[in-house]
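>>> structure for the following, please:
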Amino acid sequence: MPAHWRWFNWIWGSLNRFIRTLLGLLCVPRYPVPAQQLWKQTPVHILLAEDDLKMADYITSGLAEHGHNVEHVADGRDALSFCLYNTPDLAILDRMMPGMDGLSVLKALRAARKDIPVIFLSAMGDVDDRVEGLAAGGDDYLVKPFHFSELLARMAATTRRQKDQSEVTSLTVHDLTLDLLTRTAERQGTVIELQSKEFSLLEVLMRNAGRVVTRTMLLERVWNFNFEPGTTVVETHISRLRAKIDKPFDVPLLHTLRNSGYSLHGPR
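Just a heads-up that it's a prediction; the model follows:
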């Protein structure tokens, strides 16, 4: 075969391979997710609070392609208003927004007893930033830029945890049981009368059984303080709670961890 024909065939073959590769890339879904996960994605109602319109369009379009119903707002105050008067299955909040930042939106929701699951999206990815978001009551924290399939996976995990928690009607640690419906406690067959704050305090401790719960966490979740006031309110209520759930019984459950916080657990 003449040399110029060999050259022509090589060019033609290379061009064909390029075209096939290009077509293959164009046919890939815009928001790929592992095939085995597609059937697991249960449609949910989502509030997206994101002031970057390009990012918002990317997320909204991707979630819609996976069957989710998305409401988008670009202002923190609008996000708070929507969540107060509606009940989305999940809120995705940007940390930095005009009007009201995402952290303030979350704190206002928790103060209003709105337990909507919240995932933060933010370019603020330092450990302190992530800890701050989670300590305020956020359920997850995703740093930009992110892969869309990771957002889907975190959404699925967050809504699954919320569903599991909503189905719980009682909590038990060792021989102490807290009934979330009747708001009563019982230990070794003895009914324990609890005041409202004592019940809320015990619920937080029992939901975090075996883990350290800091004073700051208790102030935020029980008293809705976003700062550490100069008060002994936590210590006072812990003392009262311990007198009710521990002192009449042989085995102490509520433990004070010096310079750390408190932990509720049985014998170890």
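
>>> can we go C-alpha only for contacts and neighbour counts from here?
Noted.

>>> quick check, distance from the helix or strand in which residue 13 is found to the centre of its chain.
Secondary structure from DSSP states H and E places residue 13 in helix 3-26. Remark: helix 3-26 is offset 49 Å from the chain centroid, using C-alpha atoms, centre = their mean, to the nearest Å.

>>> same deal with stretch 108-115?
With C-alpha atoms, centre = their mean, you get 14 Å for stretch 108-115.

>>> what is the subsequent helix or strand relative to the helix or strand hosting residue 158?
Under the criterion of DSSP H and E, residue 158 resides in helix 148-166. Using DSSP H and E, the helix or strand that follows helix 148-166 in sequence is strand 170-173.

>>> elements contacting that next one?
When contacts are defined as 3 or more C-alpha pairs under 8 Å, 6 or more residues apart in numbering; DSSP states H and E, strand 170-173 sits against strand 176-179, helix 196-207.

>>> what lies in contact with the shortest one?
Which is strand 176-179. For strand 176-179, the external contacting residues (C-alpha atoms under 8 Å, 6 or more residues apart in numbering) are 169, 170, 171, 172, 184, 185, 186, 187, 188, 203, 245.

>>> can you check the last one too?
The set of residues external to helix 196-207 that reach it, using C-alpha under 8 Å, 6+ apart, is 171-173, 178, 183-184, 213, 218, 221-222, 237, 240-241, 262-264.

>>> how far does stretch 162-178 stretch from start to finish?
The first and last residues of stretch 162-178 sit 19 Å apart, counting by C-alpha to C-alpha, to the nearest Å.

>>> I'd like the structure of this one too, to check against the first:
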Amino acid sequence: MHILLAEDDEQLSKLIIHKLQKNMNTVDYAPDGETALGYALMGGYDLIILDWMMPGLSGVQVCQQIREQKDQTPILILTAKDELDDKIRGFDSGADDYLVKPFEFEELVARIRALGKRKPLPLKEEVLSADNLYLDTKTHKVTRDGTEIILTQREYQLLSLLMMNKGQVLTREVILDRIWGYDAEVTRNTVDAYIRLLRKKVDKGYSKKLIKSIRGFGYTIQK
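Next up, the predicted model:
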């Protein structure tokens, strides 16, 4: 499963991520509510785990905003709040399940397994497109106007991330986490460097530039 974990307790987060990855899951990590909401709205998750008390937006607020977008991805809220009124508020926000801290990891796994069965696997789009640029996710072949573009592995990962979210602005932090991992020792400048390399291969020689910089925010690819 592809899971989004939003939890501001770094020690607990590392433990949960380690345990989930041992169970063959892939995990994206958000340390606060605003980052979690940005990740969630990009889609592609089988399950979202939200801590109730986080900096910025709370887990309940994130859950509400996800549901306002008609996104029905299963959501599990983690919290130290165990009063009935708190549980009702959590469910009213759109959460599918509620787990009180401290908890046994085996129970978390069981809840995740049960929630994972609720969401049918979507049919993945095999060929991504943006204007006259095409990326085949099965063969990894990239073409523009019928001309093949040879990319490195990182360039391909970056381009596919942009194309899967075409029209949306991805921050450098989101790109770093999605491509290199949240604990990778790379900087925001690494993203800028790869964007420059990608532009030389994708946009050079074309009057219409597909990869755009949004000053102060990040990058996007035109539809």
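
>>> structure 2: which residue goes with residue 206 of structure 1?
With TM-score structural alignment defining the correspondence, residue 206 of structure 1 maps onto no position in structure 2.

>>> hang on, residue 35 of structure 2 in a helix?
Yes. Under DSSP: H, G, I helix; E, B strand; the rest coil, residue 35 of structure 2 sits within a helix.

>>> and the alignment partner in structure 1 of it, how far is that from residue 123 of structure 1?
Aligned counterpart of residue 35 of structure 2 in structure 1: residue 78 (TM-score structural alignment). Here the criterion is C-alpha to C-alpha. By it, residue 78 of structure 1 lies 21 Å from residue 123 of structure 1.

>>> one more: residue 153 of structure 1?
Following C-alpha to C-alpha, the distance that separates residue 153 of structure 1 from residue 123 of structure 1 is 19 Å.

>>> please apply the same query to residue 156 of structure 1.
22 Å.

>>> in space, what's closest to the aligned partner of residue 152 of structure 1 in structure 2 - neighbours in sequence excluded?
Aligned counterpart of residue 152 of structure 1 in structure 2: residue 109 (TM-score structural alignment). Among residues not flanking residue 109 of structure 2 along the chain, residue 20 sits closest, at 8.0 Å (C-alpha to C-alpha, 6 or more residues apart in numbering).

>>> show me which of the contacts of helix 196-207 of structure 1 are buried.
Taking 16 or more other C-alpha atoms under 10 Å as the criterion, what is buried in the contacts of helix 196-207 of structure 1 is 171, 173, 178, 183-184, 213, 218, 221-222, 237, 241, 262-264.

>>> scan structure 2 for its longest helix.
Criterion DSSP state H: the longest helix present in structure 2 is helix 188-202.

>>> in structure 1, point out the residues matching that one.
So helix 188-202 of structure 2 sits over no part of structure 1, by TM-score structural alignment.

>>> off-centre distance for that helix?
Going by C-alpha atoms, centre = their mean, where helix 188-202 of structure 2 is centred and where its chain is centred differ by 20 Å.

>>> pull out the buried positions in that helix.
For helix 188-202 of structure 2, the neighbour count (16+ other C-alpha under 10 Å) marks 191, 195, 198, 199, 202 as buried.

>>> from these, which is closest to residue 128 of structure 2?
Among the buried residues of helix 188-202 of structure 2, residue 202 lies closest to residue 128 of structure 2 (C-alpha to C-alpha), at 14.4 Å.

>>> I figured the closest one was touching residue 144, is that so?
Yes. In this structure residue 202 of structure 2 lies within contact range of residue 144 using C-alpha atoms under 8 Å: 7.5 Å.

>>> and residue 119 of structure 1, how far is that from residue 92 of structure 1?
According to C-alpha to C-alpha, residue 119 of structure 1 and residue 92 of structure 1 sit 5 Å apart.

>>> can you report how many residues lie near the aligned partner of residue 65 of structure 2 in structure 1?
Taking TM-score structural alignment, residue 65 of structure 2 has residue 108 as its aligned residue in structure 1. Burial measure for residue 108 of structure 1: 16 neighbouring residues, criterion other C-alpha atoms under 10 Å.

>>> for residue 108 of structure 1, list the residues it contacts.
residue 80.

>>> sec struct for it, please.
Under three-state DSSP, residue 108 of structure 1 falls in the helix class.

>>> what about it, distance to residue 72 of structure 1?
Residue 108 of structure 1 is 19 Å from residue 72 of structure 1, by C-alpha to C-alpha.

>>> do residue 176 of structure 1 as well
For residue 176 of structure 1 relative to residue 72 of structure 1 (C-alpha to C-alpha), the value is 44 Å.

>>> for structure 2, what spans make up the helices?
Secondary structure of structure 2 (DSSP H): helices located at 10-22, 33-42, 59-68, 84-92, 105-116, 153-164, 172-179, 188-202.

>>> of all those, which one comes closest to residue 130 of structure 2?
Residue 130 of structure 2 sits nearest to helix 153-164 of all the helices of structure 2, at 6.8 Å, using C-alpha to C-alpha.

>>> by how many degrees do that closest one and helix 33-42 diverge?
Here helix 153-164 of structure 2 runs at 80 degrees with respect to helix 33-42, directions being taken by axes from the mean of the first three to the mean of the last three C-alpha atoms, to 10 degrees.

>>> structure 1: matching residues for helix 153-164 of structure 2?
Going by TM-score structural alignment: helix 153-164 of structure 2 matches no residues.

>>> can you pull out the residues in contact with that helix?
With C-alpha under 8 Å, 6+ apart as the criterion, helix 153-164 of structure 2 contacts 128-130, 135, 140, 170, 175, 179, 194, 197-198, 220-221.

>>> stretch 151-160 of structure 1 now?
41, 89, 90, 117, 119, 139, 140, 142.
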